[in-house]
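# how would this look folded up:
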Amino acid sequence: MNTTIRCRSIRSVVVCAAIAGLAVTTAAVAEQPGGAKRSPIAEFFVDPVRVVWQSDRGVSDAKTLLAQHPGQPVLEAPLPPCVIETTPGAPGGVLLDFGREIQGHVQILTPMAPGKEPVRARIRLGESASEAMADLGGKKNAGNDHAVRDQVVTLPWLGTQTIGPSGFRFVRIDAVDPDRPVRLTQVRAVLGIRDVPRVGSFRCSDERLTRIWEVGADTVHLCMQDYLWDGIKRDRLVWIGDMHPEVSTINAVFGFNDVVPASLDLTREVTPLPKWMNGISSYSMWWVLIHEEMWRHHGDRTYLEAQMPYLAALLERLAALVGPDGKERIDGMRFLDWPSSPNQQGVTAGLQGLLVMTLDSGTRLMTELGDDRVAGVCRAAADRARKVVPEANGSKSGAALLSLAGMRDATQTADAVLLPGGAAGVSTFYGFYVLDALAKAGKADAALDLIRTYWGGMLDLGATTFWEDFDLAWTANASRIDELVPEGKKDIHGDCGAYCYEGFRHSLCHGWASGPTAWLSRRVLGVTPLEPGFTKARVAPMLGDLDWAEGTYPTPRGPIRLRHERRPDGSIRSWVTPPEGVAIEAVGTTLMAGPGAGGVSPVGTGIGKGITPVGLRCEWLEEPEGIGTREPRLSWIVTAADADRGQRQTAYRILVASEPRLLEPGTADLWDSG
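This next block holds a predicted model:
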């Protein structure tokens, strides 16, 4: 039973809670009378924003479909219906654009018509305009895999018909039978999505990067269905490797969401050892790494302990794949991602690095769980494997994993492998780890440029979500996805793609491509949990070439609010407001006092080192002594490592302004507490 909400916006504050099953955490909540269960998916209606195309003949009043309608068939509609007619060899049709990627259905409303009999219509959904115009099969590979997006349906007389589900932005509607016109009073999309608030946020001095953060958040939000899917057109499945960047994005945007443990547990339950998750060895490794990320972010010890039997056995299986010489001997499908696959030497390098990362993670997790034996097995295997550093053979994905595993020097790896060629050799999945490896090398400027160029390149082609794969070489003479392909232009959707996603099979909403959203929150805002459950966090902003960045980062105790600004001398100053119970360690920035900045512990603040004014607030004195008018008064509490020093320090001079950017001598007011 879905919750249906009539709303044009998907940004609501209703939260669907989680419920735990016995073996598998389920995403359904609150059993209803009669055994029905409430779906975690809410529904929103999205109206078409434009008519992209209509046939030269056989279509009238298509603009009716762009008007406001009540969403209910009525006996007498105020506007004439859109009528679509077909004749042999000349089908009438219309193509509508909903303006954004949709996971869900198309709903068609019909009026009264002569004859009172149902009529047939062909409905084609597409993530691009050209996909919605294509016939099944053919050179461009349009298909109905995983979700039926091209079908003939029967439309009722004076009624409503719903078609789907699938992932789409465009719908083409054709009349099928000659002399049986299709009459439409309204066509709208039904967006199915989790109605959860976006606790995390990000803005910066570069609007393109701000937009990229939002698009990555939108991409994963659409994939958060009953379980966490790879993509919404295809495969609509839980792929554990895909989940790692998705979970990183969810943690940065939404905080905890039960779709993550539900998907982790589902995959565990259907993958008895010694099988690999999804049939891929590296995906079982990503399962371990996701669990450590969830533990660091949310600190749910009960959930972590529930993983222990499977986790311990999996880690011992992985440790056994490190030979006495330190080389990995991973069996099964040896896979990082599709674009990496032709370079098997690079895949080998990446698997060696990923295995070390996984065993290091296993050492920490099993130590936390008190299993010193398995922790020791992981540690010994990781130490052996760390001594073998395969050549990545130019693979940016493989080299990035070796760098992140601490097996190759980060700066040398960036200079020799990651930076040459720019975005060439980067993929939407493993680009996340290339960005992290660049950050580790201190090359924030290069990482930001890569995000602008590579992920921004999809936006330049009309994307509202990020794609399963992308290659800048495809963009030469390419058309946008929101237009019909002009003569002489390349179809960026139908003419491109590779491997299992050639042509229109290519997914244009794929969660593994959301990495920049997580990266901008973690590296530019600079937020990292230092203790499980975010009882302590590090703030180490990497502004790169940005003038400022601000946002929020979710924690179990509430969001951390941050703003970072670059000063004329190149240094960074920050305003950080953590929730109660979250201590902050700041690195590479000067923390400024601000409203609600309780719990901030600055590292290296010059003359004021070790002293932090917290709880700064403005009060009004109603009847100040000796003053005839109401005046503001600042109050604060001083903390210091030397408590006596804090008590002795009784006089302060404080710059006061209405917003952080005005806190400069000569711009702000100077208040003296003395």
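# contacts, neighbours, all on C-alpha from now
Will do.
# select the longest helix from the chain.
When the chain is parsed with DSSP state H, its longest helix is helix 344-368.
# next structured bit after that helix?
Sequence order places helix 372-386 as the next helix or strand after helix 344-368, per DSSP states H and E.
# packing partners of the longest helix of the chain?
Secondary-structure packing of helix 344-368 (3 or more Cα pairs under 8 Å, 6 or more residues apart in numbering; DSSP states H and E): helix 281-298, helix 308-319, helix 372-386, helix 396-404.
# looking at the ones you listed, which is buried most?
Across those, averaging neighbours per residue (mean count of other Cα atoms under 10 Å) puts helix 396-404 on top, at a mean of 29.
# who are the packing partners of it?
Partner elements for helix 396-404 (3+ Cα pairs under 8 Å, 6+ apart): helix 344-368, helix 410-413, helix 431-440.
# that one versus helix 431-440: what angle between them?
On the basis of axes from the mean of the first three to the mean of the last three Cα atoms, to 10 degrees, helix 396-404 is oriented at 40 degrees to helix 431-440.
# and helix 396-404, how far out from the chain middle?
In terms of Cα atoms, centre = their mean, to the nearest Å, the centre of helix 396-404 is found 22 Å from the chain centre.
# can you name the residues in contact with it?
336, 340, 346-354, 357, 389, 392, 408-410, 413, 417-418, 425-426, 430-431, 433-434, 436-437, 440 (Cα atoms under 8 Å, 6 or more residues apart in numbering).
# narrow the residues you listed to those that are buried.
336, 340, 346-354, 357, 389, 392, 408, 410, 413, 417-418, 425-426, 430-431, 433-434, 436-437, 440 (16 or more other Cα atoms under 10 Å).
# let me know whether residue 637 touches residue 615 as I believe.
Yes. Using Cα atoms under 8 Å, residue 637 is in contact with residue 615, at 6.2 Å.
# neighbour count for those two, which is higher?
More crowded of residue 637 and residue 615, by other Cα atoms under 10 Å: residue 615, with 18 against 13.
# am I right that the more buried one sits in a strand?
Yes. Looking at residue 615 with DSSP: H, G, I helix; E, B strand; the rest coil, it is inside a strand.
# please provide the structure for the following sequence as well, for comparison with the first:
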Amino acid sequence: MNGNLQHNAGLAKPSGVQWQARWIWGGLEESSRNEWRCFRRDFTMPEEGFESAALSITADSRYIVYVNGVRLGRGPNRSWTFEQSCDKHEVGYLLRAGATNTIAVLVMHFGVATFSYTLGRPGLLAQLDVFQDGNPAFTIGTDRNWRTSIHEGYERHASRMSCQLAFTERVDAERWDEAWTIVSCLQGSWLEARELGEPGMEPWTTVVPSELPPLTEEPMWPVRIRSLHAVEPVAHTFYLDVRAFMAPDSIRHANPMGYVGYVYAVIRADRDGRGTIGFPNGYSPLIQLGLNGNLCRVGEMDGVSPERYWNVSFKQGDNLLWLQLAGSEHGQGLHLGIDADVNVEICSPTKLESSQHDASPFAGIGPFATFEWIDHQDNTSPLMDYVGFHGSRELDEQAFAGYDDYKQLQQVATAAELASFAHLLRDFPTELVGRDSVFALSVWHRSRQERPVPYELQQAVMPNALAGTVPSYEGKDTELIIDFGRELSGYIELELDAPAGTIVDCYGFEYMASGFRQDTYGLDNTLRYRCKEGRQSYTSAVRRGFRYLMVTVRGAARPVKLHGVRMLQSNYPIAEIGRFQCSDPLLDRIWEISKHTTRLCMEDTFVDCPAYEQTFWVGDSRNEALVNYYVFGATDIVKRCLQLVPGSREQSPFYADQVPSGWSSVIPNWTFFWAKACAEYVEHTGDREFAKSIWPHVKFTLTHYLGKLDDRGLLHMKGWNLLDWAPIDQPGDGVVTHQNAILVSTLHSASELARIAGSAEEGVSFAEEGERLRAAINEHLWSETEQAYLDCIHADGRASDVLSMQTQVVAYLCGIAAGDRALTLERYIIAPPPSFVQIGSPFMSFFYYEALVKLGQHELMVQDMRKHYGQMVEHDATTCWEMYPNFAENRANPDQLTRSHCHAWSAAPGYFLGANVLGVRSGAEGWKRVVVAPQPSGLAWARGCVPLPQGGQVEVAWRIIGDSALDLHVRLPADLELDIELPEGWNGTTKVERIGSS
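Next up is the predicted model:
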């Protein structure tokens, strides 16, 4: 046996991992930005056979692991750093007895906080356990015997994808050989790994085994090439991480960060000429810019928001460009382009005489002031008003120290004048500047000419097809837009034959129609791959979501042959157990897009969308869980989501609205929905042990919320008091009616959860608090004049003059109103008054549908689905939109129908069509009893099935016979009780088939 292997003979097979491994890394940095690092361990397996082998592995921030060159898996699942998630992979089938084997791991350390990652430090922990006769035979753990090297193929100064996500990929295939994962293949500077410490060290104080299965990786092929263009790129594009420059410590969080300062560059022209300075992705802190003393406000620039372009004149020699910044951002970064009809070079004003072509071409002055904003804290500051939080960005001498310098810098017109401020000027670090913004190059062109797509090239994107030659055009690049036929989420795979140095840029987006392309503003959804010579393939390491993929081939010295473009669809592994079909094909399509939306938004947690954010939004997941119960029946992912939330208590006792996240933000309703979802999970699964474990956490946060009741007995909260994307009155400080009402309902749900958890007395106390809050709402928030509930009472005591459907729906749904008030709300729900703010998102429609079901207005619910979801289908949607295009607030461009075209909070029909039209509901905790109560809703027939949490399914088919008779067929497991409830006034025949009965 190899002397490097550690013998474990005689030890029992552990239920978890008995760690002998150490956390390891390479280099000396405690936390490094966008570092891609490789690790390897070669070892010899003994000749004798073995029973099984398991590799336990985790890393900060993400890993891809290979065994003998085979990609085994990716991870870890998102988790709090102090509860680091660890995966276990079965690897016995990949190991070779009596031969040398290799474990290879690529670790991507972000070095910045995101909306799904809290900043830790770079590290890898892995352990291979090989078992024989039920006992561990030997173990290989990460330690100093592992070798490590920076992956030299990845550029560390890549752009941030968005404030929610980490970095894009920029990979050079010539600089690194993918054979590094194969036995006995080492290249580059491989050094001994550095041991950091044992499991349990800071910041990973516990390592928690993942209870979730690995995500899928299913190859998906395009359906066609939508278009082909010859494109001429703009001359210079850049990406700048201004936030990290102005506030270096902001990498530790993802809170909005305000700052005031300047960015400078010198544009050196070989002669006089014309040009354009552009910001293809907008940039919220940018308020003014100057070139050679000529000034321009951002609002005066050309382009449809958020794109902004300034047409300028360059003089021969040096032209000083400055950008004035006074605003806030989460961390999305600045994309900048400079184009000209003359040759220009971009350089830093500090290096005008330098020949350092790889030096950063930008410098900055500032920050004159910074401000970190946390929505639920009393952290107001005079600067807060100036940097864009409240809309004003006119600075005066009271704003901050250094105001005089700040004002004088607006008069600087030349690099020579700027020299007098040399003591303030500093260069951008190279890692904060990316040359060639692929996003800018994808959305902004000098020219773009459409060409016919050769049939041979269309065939090249089909599975098992011959290669197609990518057309080339003199002096231009070749752009293909590839249609995958539906929204997907996962990892891009490219296969092509190309000359060395060819650039292949990929850019994913979700929607295009009739010449309009909806670019992903706020999301740099791109990848750059620089080819080596010959036939090659690349599989992306970064998850993306899109339907359309723009592939642009640049600088090819000979024709490029395309052998394939695929997507590895990656989601939680789920079977499509749920079914729904009916006499209306439109409803069938609506149910299908709801199902597909939910699938794409099930990763290691529910996520809001697969493209823009990939964030676990706590409140969204309550509705997503209900849809999932009816379509897929998965429960482990729901439990995992619910368990993650209390980890945010160190950020706020009110629990954060997205976790685990560097953004410490609170939407009170999202906490309430989480508490309700805990109760619904227990009701759905019958898991009383979960109720016992989660109840103290529910009690903890709700007790803190009750501590925010004012003298009137109303919840008065600072926070992001959100319910819907619509112009309702939901201020960040005040008494907001909808969240007071939802708190009432939550307190009653918590009371039931407490009873199940064995804390009935505490539950009674919460129910009593709910009743007192209900009375306070009716006393203070009902308008007799308007005969409706007010949206809010502002912090200054001013009653809102806004009336909204959102508030009335929630007040009715949560049982706030009684008597005549309840009847009034019922009339509003059935026929919404035009003067009320109307529902603005499918998320809010979920609660509206719950209210309609409570009213027995099932046909009205189906009509609303046809109207709102039908317009999605009309626009060729394959997934559900985030918003309805009802309000100007919802779109910056008349062609833009919504922001995200795939958003799981919008998949309500996947739940309501099964629960109400098909009519399958739980009648007892854990679905021990099934209720079948179909609601025809104007349909002639419907059929489908609903998965059960204990396994199996309930199948239902019904058909209308005559005027009011229903032919009903139910098929279900034999051990379940069944109640059948026909609609009032209906009769019919019922056939029940029991599965498993003798």
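# and the residue nearest the centre of structure 2?
Closest residue to the average C-alpha location of structure 2: residue 614 at 1.5 Å, with Cα atoms, centre = their mean.
# what's near enough to touch the corresponding residue of structure 2 for residue 444 of structure 1?
The alignment partner of residue 444 of structure 1 in structure 2, by TM-score structural alignment, is residue 858. By Cα under 8 Å, 6+ apart, the contact set of residue 858 of structure 2 is 852, 916-917, 935, 937.
# and what of residue 41 of structure 1?
The contact partners of residue 41 of structure 1, by Cα under 8 Å, 6+ apart, come to 2-3, 192-195, 225-226.
# again, only using 10 Å
Residue 41 of structure 1 is in contact with 1-4, 16, 27-28, 191-196, 224-226, counting by Cα atoms under 10 Å, 6 or more residues apart in numbering.
# could you find the counterpart of it in structure 2?
Aligned by TM-score structural alignment, residue 41 of structure 1 pairs with residue 215 of structure 2.
# quick one: which of the contacts of residue 858 of structure 2 sit in helices?
Among the contacts of residue 858 of structure 2, the ones falling in helices (DSSP H) are residue 852.
# and the contacts of residue 858 of structure 2, which is closest to residue 635 of structure 2?
Nearest to residue 635 of structure 2 among the contacts of residue 858 of structure 2, counting by Cα to Cα, is residue 916 at 21.2 Å.
# neighbours of that closest one, how many?
The local packing of residue 916 of structure 2 (other Cα under 10 Å) involves 19 other residues.
# who are the contact partners of it?
By Cα under 10 Å, 6+ apart, the residues touching residue 916 of structure 2 are 853, 856, 858, 932-937.
# doesn't residue 611 of structure 2 lie inside a helix?
No. Counting by three-state DSSP, residue 611 of structure 2 is not found in a helix; it is coil.
# excluding its backbone neighbours, what's nearest it?
Leaving out its chain neighbours, the residue that sits closest to residue 611 of structure 2 by Cα to Cα, 6 or more residues apart in numbering is residue 545, at 4.2 Å.
# could you do residue 476 of structure 2 as well?
Distance criterion Cα to Cα, 6+ apart; nearest residue to residue 476 of structure 2, sequence neighbours excluded, is residue 232 at 5.0 Å.
# what is the burial count for the one you found?
Summarising burial for residue 232 of structure 2: neighbours were counted as other Cα under 10 Å, giving 20.
# now swap in residue 324 of structure 1 and tell me
Residue 324 of structure 1 has 11 neighbouring residues, counting by other Cα under 10 Å.
# quick one on the thing from earlier: mind putting the helices and strands packed on helix 396-404 of structure 1 in CSV, distance to residue 248 of structure 1 included?
CSV is the format used below for these (distance: least, Cα to Cα, whole Å):
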stretch, distance to residue 248 of structure 1
helix 344-368, 16
helix 410-413, 22
helix 431-440, 10
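# out of the ones you listed, which is closest to residue 80 of structure 1?
Set against residue 80 of structure 1 and scored by Cα to Cα, those come closest in helix 431-440, at 50.4 Å.
# superposed on structure 2, where does the closest one end up, distance-wise?
When structure 2 is overlaid, helix 431-440 of structure 1 sits 0.9 Å from its aligned residues on average, using mean Cα distance after the TM-score superposition for structure 1.
# who are the packing partners of that helix?
Applying 3 or more Cα pairs under 10 Å, 6 or more residues apart in numbering; DSSP states H and E, one finds that helix 431-440 of structure 1 contacts helix 240-253, helix 396-404, helix 410-413, helix 444-450, helix 515-519.
# let's have those helices in CSV, adding distance to residue 260 of structure 1.
CSV is the format used below for these (distance: least, Cα to Cα, whole Å):
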stretch, distance to residue 260 of structure 1
helix 240-253, 7
helix 396-404, 24
helix 410-413, 31
helix 444-450, 28
helix 515-519, 16
